[in-house]
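Q: Provided below for reference: sequence and predicted model.
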Amino acid sequence: MTHADHLTATRAFYDAIADDYADHFRDAHAADPMDRAVLTVYAELVGTGGRVADLGCGPGGITGLLASLGLSVSGLDLSESMLAIARRENPGIRFERGSMLKLEGHADGSLDGVVSWYSSIHTPVDELPALFAEFHRVLTPGGHLLLAFQVGDEPRHLDRPWGHPVALDFQRRRPERMAELLAAAGFDVRVRTVREPEPDRDESAPQAYLIARRPA
């Protein structure tokens, strides 16, 4: 699958499931103590008023939570259907459509923070170095990256979610390998946290959170 095919498939998948996805995951992360703690720590590291981009923001739940923690946040996503929900539910936040592999709307060193909350899971492994290089480019020296993903070696294939005729692979990663790739891109990895899956949230794999810093 080419890069363009991959983006098209991801966009089509989320366009199809946007309403059901937003309903299913509404307030899920804000209600989870571990997710909330990680996001709160991250917001404190960035600092009040810090300029942050939530990349792969989906329906904007995490974007809104980051804004409530005092960050000056914007959202970006491939799916216009997801963005329509995000704009409706977060009218004071700017959302735009685009790929996080090419952050054309952000100049070098223009952000204090970048968040990729379960969005790098749709990036093929051979494109991760370019993705992390782009995150590094847009961060100011001293800026922080937050990365969340599922732990594992094999992808999860999701077929016909909520009855929609679409399918997509969700890549699982090893935290140590992701940390190596971040270091190769010039980041200083500051936090590595892994928690066990929560059966009540229908999780089938451990969840990882990495916080990395572009050196000052």
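A: All right, it came through fine. Numbers count the residues shown, from 1 in each chain.

Q: alpha carbons only for contacts and neighbour counts from here, please
A: Fine.

Q: could you pull out the helices in the chain for me?
A: Counting by DSSP state H, the chain has helices at residues 3-25, 28-31, 33-46, 61-68, 80-89, 128-138, 175-184.

Q: looking at these, which is closest to G105?
A: Of all the helices of the chain, helix 128-138 sits nearest to G105, with 9.7 Å by C-alpha to C-alpha.

Q: tell me which of the helices of the chain lies nearest to H122.
A: Closest among the helices of the chain, using C-alpha to C-alpha: helix 3-25, at 7.3 Å.

Q: show me which residues of the closest one are buried.
A: Residues of helix 3-25 classed as buried by neighbour count (16 or more other C-alpha atoms under 10 Å): 7, 9-18, 21-22.

Q: quick one, that helix and helix 80-89 angle?
A: 40 degrees (axes from the mean of the first three to the mean of the last three C-alpha atoms, to 10 degrees).

Q: the closest residue in space to T193 that isn't next to it in sequence: what's it in contact with?
A: Computed as C-alpha to C-alpha, 6 or more residues apart in numbering, the closest residue to T193 that is not its neighbour in sequence is Y209, at 5.2 Å. Shown in contact with Y209 (C-alpha atoms under 8 Å, 6 or more residues apart in numbering): V38, L146, L147, A148, F149, V191, R192, T193, V194.

Q: write a ChimeraX command that selects only the buried members of the residues you listed.
A: Of the contacts of Y209, the buried ones go into a single ChimeraX selection, burial set by 16+ other C-alpha under 10 Å:
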select :38,146,147,148,149
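
Q: let's have the contacts of Y209 in a markdown table, adding distance to R173.
A: Output for the contacts of Y209, formatted as a markdown table (distance: C-alpha to C-alpha, whole Å):
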| residue | distance to R173 |
| --- | --- |
| V38 | 19 |
| L146 | 15 |
| L147 | 11 |
| A148 | 10 |
| F149 | 7 |
| V191 | 16 |
| R192 | 13 |
| T193 | 13 |
| V194 | 12 |
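
Q: next one for the comparison:
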Amino acid sequence: MDDAITDRKRALYEEVADTYAEWLPDTSFEAGIDLALIRDLVEQFAAQAPDGRVEVLDAGCGTGRLIPYLRSLGDGVVPTGADLSPAMLAHARAAHPGVEFVAADLAALPFADGRFDGVVAWYSIIHTPPHALPRVFGELRRVLRPGGLLLLAYQAGVGERVRAGAYGHQVELLAFLHHTPYVQAALEAAGLAVELTLDRAPRDSRAQERQPQGFVLARRRD
């Protein structure tokens, strides 16, 4: 990924980590249909595993706000988190002892090939420019086992979004909108077969969504 963009992203979340953890402690901002997509990913593998064990990577986990929801989906769900920001990971480790969290870029994950049944990249590609998506998708595919599932969530559209004063700090948040047909094509080129795409309208709620929200579920093919 572009070094300048990566450095800017890391610096942003190092600055806002404490406020982010306070403002977004869990998945209460998510719509029910959004969470149902995560549940479906887990349930597909839980039904197949003799012991119900499902290894899920929360790629771009931030403060770990998805971890309680993942754990609620079954005793056999084993979540692992990866994030670029050490400050965000410090919150994740404090809130979720016993869960493995590692510092890593999405384009260079320190995990063995085929380790995970599922990868959830929940709004973590919003800081990835469209031209860099193929590299990220290739890496997410690599850590999936054959037949494993990748679930993406992002703001759908074209162009960039700059938010001044992000999370109450004197910083600018640069985010990239992603055009779902382009996301789908990049996934297919990376060796992932798209099984579901969904763009839903923004909700007029405390989530303060301003763009359509995009979701794609894709399976590693071999």
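A: Right, received. Where do you want to start? Because the structure is a prediction, the values reported are computed rather than measured.

Q: coming back round to it: nearest to S110 of structure 1 among the buried residues of helix 3-25 of structure 1?
A: For those, the nearest to S110 of structure 1 is L7 (25.2 Å; C-alpha to C-alpha).

Q: circling back: the contacts of Y209 of structure 1 in strands, which ones?
A: If you go by DSSP state E, the contacts of Y209 of structure 1 have L146, L147, A148, F149, V191, R192, T193, V194 in strands.

Q: mind checking how far the corresponding residue of structure 2 for the fifth one is from V143 of structure 2?
A: If you follow V191 of structure 1 across to structure 2 using TM-score structural alignment, you land on L196. Noted for L196 of structure 2: a distance of 20 Å to V143 of structure 2, by C-alpha to C-alpha, to the nearest Å.

Q: mind checking which of the helices of structure 1 is nearest Y118 of structure 1?
A: Using C-alpha to C-alpha, these put helix 61-68 closest to Y118 of structure 1, at 10.7 Å.

Q: now do the closest one: which elements does it pack against?
A: helix 28-31, strand 72-77 (3 or more C-alpha pairs under 8 Å, 6 or more residues apart in numbering; DSSP states H and E).

Q: next one: the residue positioned nearest the centre of structure 2 relative to A46 of structure 2, how far apart?
A: Centroid check for structure 2 by C-alpha atoms, centre = their mean gives A121 as the closest residue, at 2.0 Å. Distance, A121 of structure 2 to A46 of structure 2, using C-alpha to C-alpha: 19 Å.

Q: residues contacting S81 of structure 1?
A: Y14, D15, A16, A18.

Q: closest to A184 of structure 1 out of these?
A: Y14 (30.8 Å).

Q: ok, the closest residue to that closest one other than its chain neighbours to H6 of structure 1 distance?
A: The shortest distance from Y14 of structure 1 to any non-neighbouring residue, by C-alpha to C-alpha, 6+ apart, is to S79 (6.0 Å). Distance, S79 of structure 1 to H6 of structure 1, using C-alpha to C-alpha: 13 Å.

Q: find the nearest non-adjacent residue to the aligned partner of S119 of structure 1 in structure 2, please.
A: Using TM-score structural alignment, the equivalent of S119 of structure 1 in structure 2 is S124. Among residues not flanking S124 of structure 2 along the chain, G60 sits closest, at 5.1 Å (C-alpha to C-alpha, 6+ apart).

Q: kindly provide the distance from that neighbour to Q184 of structure 2.
A: For G60 of structure 2 relative to Q184 of structure 2 (C-alpha to C-alpha), the value is 20 Å.

Q: neighbour count winner among those two?
A: G60 (24 against 20; other C-alpha atoms under 10 Å).

Q: just list the residues touching the residue opposite that one in structure 1 once aligned, thanks.
A: In structure 1, G60 of structure 2 lines up with G56, judged by TM-score structural alignment. By C-alpha under 8 Å, 6+ apart, the contact list for G56 of structure 1 reads G75, L76, D77, L78, M100, S116, W117, Y118, S119.

Q: the third one: neighbour count?
A: Residues within reach of D77 of structure 1, counting by other C-alpha under 10 Å, total 25.

Q: looking at the alignment, what corresponds to it in structure 2?
A: Checking TM-score structural alignment: D77 of structure 1 goes with D83.

Q: isn't that match right next to G64, touching?
A: No: D83 of structure 2 lies out of contact with G64 (C-alpha atoms under 8 Å); the separation is 9.3 Å.

Q: overlap in contacts of the two?
A: With C-alpha under 8 Å, 6+ apart as the test, D83 of structure 2 and G64 both reach L89.

Q: ok, back up a step: what about the match of V191 of structure 1, distance to D83 of structure 2?
A: 26 Å.

Q: got it, and G159 of structure 2?
A: 24 Å.

Q: now I33 of structure 2
A: Where D83 of structure 2 is concerned, I33 of structure 2 sits at a distance of 25 Å (C-alpha to C-alpha).

Q: check G147 of structure 2 too.
A: 24 Å.

Q: can I get the buried part of the contacts of G56 of structure 1 as one ChimeraX selection?
A: One line in ChimeraX is enough to select the buried ones among the contacts of G56 of structure 1; burial here means 16+ other C-alpha under 10 Å:
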select :75,76,77,78,100,116,117,118,119
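
Q: E172 of structure 2 contacts R161, doesn't it?
A: No: with contact defined as C-alpha under 8 Å, E172 of structure 2 does not reach R161; the gap is 10.0 Å.

Q: can you pull the contacts of the match of V191 of structure 1?
A: F215, V216, L217, A218.

Q: run the last query once more with 10 Å
A: The contact partners of L196 of structure 2, taken as C-alpha atoms under 10 Å, 6 or more residues apart in numbering, are L37, L151, Q184, F215, V216, L217, A218, R219.

Q: check contacts around the second one.
A: Neighbouring residues of L151 of structure 2 by C-alpha under 10 Å, 6+ apart: 37-38, 41, 58, 118-122, 194, 196-197, 215-219.
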